[in-house]
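In: take a look and give me a structure for this.
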Amino acid sequence: MHETDDLIIRPARPEDEKELAVLNRTTWTPLADVGPRPAEDAGVFDERHLPDQFRLALLDGRIVGYIRIAPPTPLASNQHVRQIQGLAVDASVRGRGIGVALIEEACRAARGQGARKLTLRVLGHNAPARALYGRCGFVVEGVLAEEFLIDGAYVDDVWMARPLTD
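Out: Predicted coordinates for the structure are as follows:
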């Protein structure tokens, strides 16, 4: 668990799903997401998206952000890598360092799972997220040019990583 001021970061629990699903829907944007907006009745947890993969940011008992980390593949040969597979912060609390706190918690959790490297994929047109990741020590490792067609425009898929070894 991580606390700064009134911010609490903790692992998700099954009973968090309903509130987390609302946050997931309200933070959806084509700037950051390649899939369609989640349906009103869409859940978050399933056999591939487990509660223990999520870290939640809470202010005054309300979920205001989350980060999800998971192995990028089921292969034994890259189990030393974890990947950020989702990061969201409620618009009403942006600019308070919650994104940075979630990323640092993800790094700590990944190290605790034996990871040596944390990776992520971010859309090329998502300048705010790319800047956030850069401030947190992530560097671009590759770019898949025009990988997605979003709202009639081709968008790059930018692969970034941060070593977790000191």
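
In: for the rest of this, base every contact and every neighbour count on C-alpha atoms.
Out: OK.

In: show me which helix runs longest in the chain.
Out: Counting residues, the longest helix in the chain under DSSP state H turns out to be helix 98-112.

In: could you also give me the structure for this next sequence, so I can compare it with the first?
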Amino acid sequence: MTVMPVPHIRHAALADGEALGRLDRDAWSPLHAVMPRPRPPYDPFYSRRYGPRDHLVAELAGILVGYIRLTHPTSLACNAHVRQIQGLVVADEARGAGVGRALLRAAGEEARRQGARRLTLRVLGHNIPARRLYESEGFVVEGVLPEEFLLDGVYVDDVLMGRTL
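Out: Sure thing, here's the model as predicted:
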């Protein structure tokens, strides 16, 4: 029996930006991306909107293999009790090692630490592996925007999921 190493989860650092950008580009897939495949010249991973403070990263054997973006869904004070996952990426070579699950759990803990009561996300309807993972971690479908995106000639639903913390 092979024992999989446990992912180490930590807050992102400014120095992680280049590796996160590369991971994001390498993991691009029409299964989860609504934006076109990135092409050079590449934009920096961090922006004025999202910085290291909004990301948790996963490492296996010291190698960065995933991240989750956790942020406020809006800037409204009446919505400050909610955090939203606005990105979850796992390197192809780390799939099946529990990285995505570890990142989801760490995001829930971080959201609670920040005082959040709810955690939400959006996932493309055809991304069955991600939806199964989210459901296994307590997320439920709270809404569906039918045929919200036209991707490669196919209309795809935008599924809204959430859970109480």
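
In: TM between them?
Out: TM-score for the superposed chains, counting by TM-score structural alignment, normalised by the length of structure 2: 0.94, backed by 161 aligned residues with a Cα RMSD of 1.2 Å.

In: sorry, back to before: list the helices and strands the longest helix of structure 1 packs on?
Out: strand 7-11, strand 54-59, strand 62-70, strand 81-89 (3 or more Cα pairs under 8 Å, 6 or more residues apart in numbering; DSSP states H and E).

In: what comes up buried for the second one?
Out: Read that as strand 54-59 of structure 1. 54, 55, 56, 57, 58 (16 or more other Cα atoms under 10 Å).

In: which SSE is residue 45 of structure 1 in?
Out: Using DSSP states H and E, residue 45 of structure 1 falls within no helix or strand.

In: same check, this time on residue 41 of structure 1
Out: With DSSP H and E as the test, residue 41 of structure 1 turns up in no helix or strand.

In: how much space between it and residue 86 of structure 1?
Out: Distance from residue 41 of structure 1 to residue 86 of structure 1, counting by Cα to Cα, to the nearest Å: 19 Å.

In: more crowded one of these two?
Out: More crowded of residue 41 of structure 1 and residue 86, by other Cα atoms under 10 Å: residue 86, with 17 against 10.

In: hang on, the earlier thing: closest to residue 46 of structure 1 among the buried residues of strand 54-59 of structure 1?
Out: Comparing the buried residues of strand 54-59 of structure 1 against residue 46 of structure 1 with Cα to Cα places residue 54 closest, at 12.3 Å.

In: neighbours around the nearest residue to that closest one once chain neighbours are set aside, how many?
Out: Nearest residue to residue 54 of structure 1, sequence neighbours excluded (Cα to Cα, 6 or more residues apart in numbering): residue 68, at 4.4 Å. A total of 24 residues lie near residue 68 of structure 1 under the criterion other Cα under 10 Å.
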